[in-house]
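J.: Predicted structure and sequence below. I'll ask about it afterward.
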Amino acid sequence: MREPRTSRWQAASRLSRLTAVLTLGASALLSVAGPVHAAPAEDPLPVDIPDYQAALDTVRSIDTRNAVCRFLTVPVPAGGSDAVHTIPEKTNPCEGMPAFTIKDPLAVSEITPGFVAGTSQPIATEAIKLTRLVSSLSTTVNDRQATVMLAPTQGGGWHLAAVREGDGDVALAGKAVAGALVFTEPQIRGWYQLKLITVEPLNDQAREGLGGRSAMSLSEYQKLVKARYADKMPASEYDTKGMSSGYGPAKEAKSASSATTPLVGASGAALVLAGGAFFLLRRRRDTIG
């Protein structure tokens, strides 16, 4: 039996009205949520980075480029603590270097102290906080890669915090699939992605941190990190007795006084440029699971 033409028209009309309602509803949600910056090509997930234009301006600035060139001028310290390298003074630090650009920055988030202590709920907005941005070079320079790290500036904006050897952090920061959020457990250099309320490891350290499991709920993960670090927070006995720096960013090494200060190398050490001065930190090789 042929379907009456009027019923097809009515169905089409209902579908049209439903489409309009869904479109208006999506527009309303976007207007409430506020604008989200367009993610760079290597970033699979649009992340709301505050003052993103300031971050772009920082990574594209002459000062940041010169800092990277100075970093790449000095070989990675190696061969023991008596290996010394000086940073040559050059009017143009990038003179003679292959052409390169610095990619758009990616967001790096960390678990929050409240989440670790168990005082915050196991939900994304309370468990994870944006802490820094990372960028890598568009190409290797003299067979080396480097990571540019930006830190938030008090009062708004971003500033150059460090230049580090390798690009492992950038590669991991860009691993999240659509709809997921990448975050770190910095104490073990574990990288994870959060899909709704499910935590999945992205590297070997994270897999070890989850006890070999391929995934677990965010509430289960909170119990793990609470057991690992809750008694090691800042001002805890563990911290005040000097057994550890406690939970939180590692304390910075004493800065050099000038750009020509000698840099003493050590086995497995890395050269780090931070705040315009050079720091010598123990190198942790960038590994990707």
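T.: Right, received. Where do you want to start? Numbers count the residues shown, from 1 in each chain.
J.: CA only for contacts and neighbour counts going forward, please
T.: Noted.
J.: So which residues of the stretch 51-200 of the chain form helices?
T.: Along the stretch 51-200 of the chain, counting by DSSP state H, counting those that start in this stretch, helices occupy 52-59, 62-73, 113-117, 124-127, 168-173.
J.: Highest mean neighbour count out of those helices?
T.: Mean neighbours per residue, mean count of other C-alpha atoms under 10 Å, is largest over these for helix 168-173, with a mean of 22.
J.: Give me the distance between the two termini of stretch 150-163.
T.: From the first residue to the last, stretch 150-163 extends over 9 Å; the measure is C-alpha to C-alpha, to the nearest Å.
J.: Just confirm residue 71 contacts residue 273, I think it does.
T.: Yes: Residue 71 is within contact range of residue 273, at 6.7 Å (criterion: C-alpha atoms under 8 Å).
J.: May I see the helices of the stretch 51-200 of the chain arranged in CSV, with distance to residue 269 as well?
T.: Shown next, in CSV, are the helices of the stretch 51-200 of the chain (distance: least, C-alpha to C-alpha, whole Å):
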stretch, distance to residue 269
helix 52-59, 25
helix 62-73, 14
helix 113-117, 29
helix 124-127, 32
helix 168-173, 16
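J.: Quick one: closest of these to residue 97.
T.: For residue 97, the closest of the helices of the stretch 51-200 of the chain is helix 62-73, at 7.8 Å, according to C-alpha to C-alpha.
J.: And the closest one, how far out from the chain middle?
T.: Offset of helix 62-73 from its chain centre (C-alpha atoms, centre = their mean, to the nearest Å): 20 Å.
J.: Packing partners of it?
T.: Other elements packing on helix 62-73 under the criterion 3 or more C-alpha pairs under 8 Å, 6 or more residues apart in numbering; DSSP states H and E are strand 158-165, strand 269-274.
J.: counting contacts, what elements does the last one pack onto?
T.: Put plainly, it is strand 269-274. helix 62-73, strand 158-165, strand 277-282.
J.: contacting residues for residue 106?
T.: By C-alpha atoms under 8 Å, 6 or more residues apart in numbering, the contact set of residue 106 is 43, 133-135, 170, 173-174.
J.: er, residue 152 actually
T.: By C-alpha under 8 Å, 6+ apart, the residues touching residue 152 are 131-132, 158-159.
J.: go on, residue 147?
T.: The contact partners of residue 147, taken as C-alpha under 8 Å, 6+ apart, are 134-137, 163-167, 169-170.
J.: closest to residue 246 among these?
T.: Comparing the contacts of residue 147 against residue 246 with C-alpha to C-alpha places residue 169 closest, at 22.4 Å.
J.: The structure to be compared is supplied as follows:
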Amino acid sequence: MSRRVLVLAVLTGAALLMTAPVSGAAQAAGISSADAFAAHSAAAELQDVLARFFAQAPGAGEPVSVQIAPDAYPVYELSPDFVAGRPGAAPGEFAYFAIPARASDGRTATLWSVRGDDGSWQIGNIASGDVEGEYARKLPAGAQLLHEPQVDAWYAVRDGRVTPLSDTNAAATDTAVTNAAVTVAGYQRTVEARYADKLPGSVYARDGEAGGYDATSQVMPRGDGGPAPSGHDTGWVPLLILAGVLAVSGAGYVLHLRRNPA
């Protein structure tokens, strides 16, 4: 193999690693494997914070150790543009990566890793339970995990259809959504009927009525989740991935030269 071809292969491989999508649904929202890695790295720094979280939670007993799962599940929240019926709007907007954690006594929690204004990933909340993980593991390949927070309902969105995943969907008023999959257009009509008069800027929202649709509160505490820990800048993580790829590939190139001198 010529030096030029080998160098080109190294750079191409690094570029592919940096841009590899998590899934088809995630790629459509601009979320890549590098984002998932950076989001997870922000969570991996919080072992001590998680231990305190479990120690302070109701029912806490002996001190526990904590294990953070290797998964980072992209979670989407119902889009106000979709509710309003704007052309081209997708049902959900990316909200956070859900990263499950488990204590040695069996209790679970979920870290919500969010992207800051500067592009770095940081932990926005720690919530009790493994809700997102339970539903994400039920998703068909290529489906998007959608949360409708006002009724705490969870859906799989794929191929133009919205399929209920949670028992809490029974609390919704539309049986077409609670009992079976519907088209995206059908789901839009349902949520428009529920929330069109409660969108940001509506009289309902201006009056501060409970249950209004607040597009600014995508990441909110759940269960016994405490205050969000201080953020950690993880914007450098993708660069480390690239550096690692180049270092390993460079070592291979040196070995190639030693075995095959010009």
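T.: Everything's here; your move. Note that the structure is predicted; figures quoted are calculated from it, not measured.
J.: quick one on the thing from earlier: can you tell me which of the contacts of residue 106 of structure 1 stay in contact in structure 2?
T.: Here is what carries over to structure 2 from the contacts of residue 106 of structure 1, by both residues aligned by TM-score structural alignment, their matches' C-alpha atoms under 8 Å: 133-135, 170, 173.
J.: mind putting those residues in TSV, distance to residue 239 of structure 1 included?
T.: Listed next are those as TSV, based on distance: C-alpha to C-alpha, whole Å:
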residue	distance to residue 239 of structure 1
133	28
134	29
135	32
170	30
173	29
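J.: coming back round to it: if any of the contacts of residue 152 of structure 1 are buried, give me the PyMOL selection for them.
T.: Buried members of those, defined by 16 or more other C-alpha atoms under 10 Å, are picked up in PyMOL with:
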select buried, resi 131+132+158+159
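J.: For the contacts of residue 152 of structure 1, which ones persist in structure 2?
T.: Checking those against structure 2 (both residues aligned by TM-score structural alignment, their matches' C-alpha under 8 Å), the contacts still present are 132, 158-159.
J.: and these as CSV, adding distance to residue 198 of structure 1?
T.: Formatted as CSV, these follow (distance: C-alpha to C-alpha, whole Å):
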residue, distance to residue 198 of structure 1
132, 23
158, 31
159, 33
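J.: out of the residues you listed, who's nearest residue 120 of structure 1?
T.: For those, the nearest to residue 120 of structure 1 is residue 132 (21.1 Å; C-alpha to C-alpha).
J.: Give me the common contacts of residue 71 and residue 273 of structure 1.
T.: Residues within reach of residue 71 of structure 1 and of residue 273 at once, by C-alpha under 8 Å, 6+ apart, are residue 163.
J.: hmm, back to that, make a markdown table from the contacts of residue 147 of structure 1 and add distance to residue 127 of structure 1 to it.
T.: Shown next, in a markdown table, are the contacts of residue 147 of structure 1 (distance: C-alpha to C-alpha, whole Å):
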| residue | distance to residue 127 of structure 1 |
| --- | --- |
| 134 | 21 |
| 135 | 24 |
| 136 | 27 |
| 137 | 31 |
| 163 | 27 |
| 164 | 27 |
| 165 | 29 |
| 166 | 28 |
| 167 | 26 |
| 169 | 20 |
| 170 | 22 |
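J.: for those residues, which one is nearest residue 96 of structure 1?
T.: Nearest to residue 96 of structure 1 among these is residue 137, at 16.7 Å by C-alpha to C-alpha.
J.: measure that closest one to residue 45 of structure 1 for me?
T.: Using C-alpha to C-alpha, residue 137 of structure 1 is found at 20 Å from residue 45 of structure 1.
J.: again with residue 23 of structure 1
T.: Residue 23 of structure 1 is 22 Å from residue 45 of structure 1, where distance means C-alpha to C-alpha.
J.: quick one, strands of the stretch 101-250 of structure 1?
T.: Secondary structure of the stretch 101-250 of structure 1 (DSSP state E, counting those that start in this stretch): strands located at 106-111, 128-136, 146-152, 158-165, 180-185, 190-195, 198-201, 216-217.
J.: The ones you listed: which one's closest to residue 253 of structure 1?
T.: Closest to residue 253 of structure 1 of the strands of the stretch 101-250 of structure 1 is strand 158-165 (C-alpha to C-alpha; 12.2 Å).
J.: Measure the mean distance from that closest one to structure 2 post-superposition.
T.: Overlaying structure 2 shows strand 158-165 of structure 1 at a mean distance of 0.9 Å from the equivalent residues (mean C-alpha distance after the TM-score superposition for structure 1).
J.: residues in contact with that strand?
T.: Residues outside strand 158-165 of structure 1 that contact it (C-alpha under 8 Å, 6+ apart) are 51, 54-55, 58-59, 64, 67-68, 71, 76, 144-153, 270-275.
J.: whereabouts in structure 2 does that strand align?
T.: Aligned by TM-score structural alignment, strand 158-165 of structure 1 falls on residues 121-128 of structure 2.
J.: And residue 179 of structure 1, how far from residue 167 of structure 1?
T.: Taken as C-alpha to C-alpha, the span from residue 179 of structure 1 to residue 167 of structure 1 is 24 Å.
J.: Who has more neighbours out of those two?
T.: Using other C-alpha atoms under 10 Å as the criterion, residue 179 of structure 1 and residue 167 rank with residue 167 on top: 21 against 12.
J.: Would you confirm that the more buried one contacts residue 145?
T.: Yes: counting by C-alpha under 8 Å, residue 167 of structure 1 touches residue 145, with 6.1 Å between them.
J.: Quick check: neighbours shared by the two?
T.: residue 136.
J.: Of all the helices of the stretch 51-200 of structure 1, which one is nearest residue 201 of structure 1?
T.: helix 168-173 (10.7 Å).
J.: Quick check: residue 247 of structure 2 vs residue 255 of structure 2, distance?
T.: Distance of residue 247 of structure 2 to residue 255 of structure 2, computed by C-alpha to C-alpha: 12 Å.
J.: and what of residue 108 of structure 2?
T.: For residue 108 of structure 2, the distance to residue 255 of structure 2 - C-alpha to C-alpha - is 46 Å.
J.: So which of these two has more stuff around it?
T.: Per other C-alpha under 10 Å, whichever of residue 108 of structure 2 and residue 255 has more neighbours is residue 108, with 19 against 12.
J.: which ones are touching residue 76 of structure 2?
T.: Neighbouring residues of residue 76 of structure 2 by C-alpha under 8 Å, 6+ apart: 92-96, 144-147.
J.: Out of the residues you listed, which are shared with structure 1?
T.: With both residues aligned by TM-score structural alignment, their matches' C-alpha under 8 Å, the contacts of the contacts of residue 76 of structure 2 that structure 1 also has are 92-96, 145-147.
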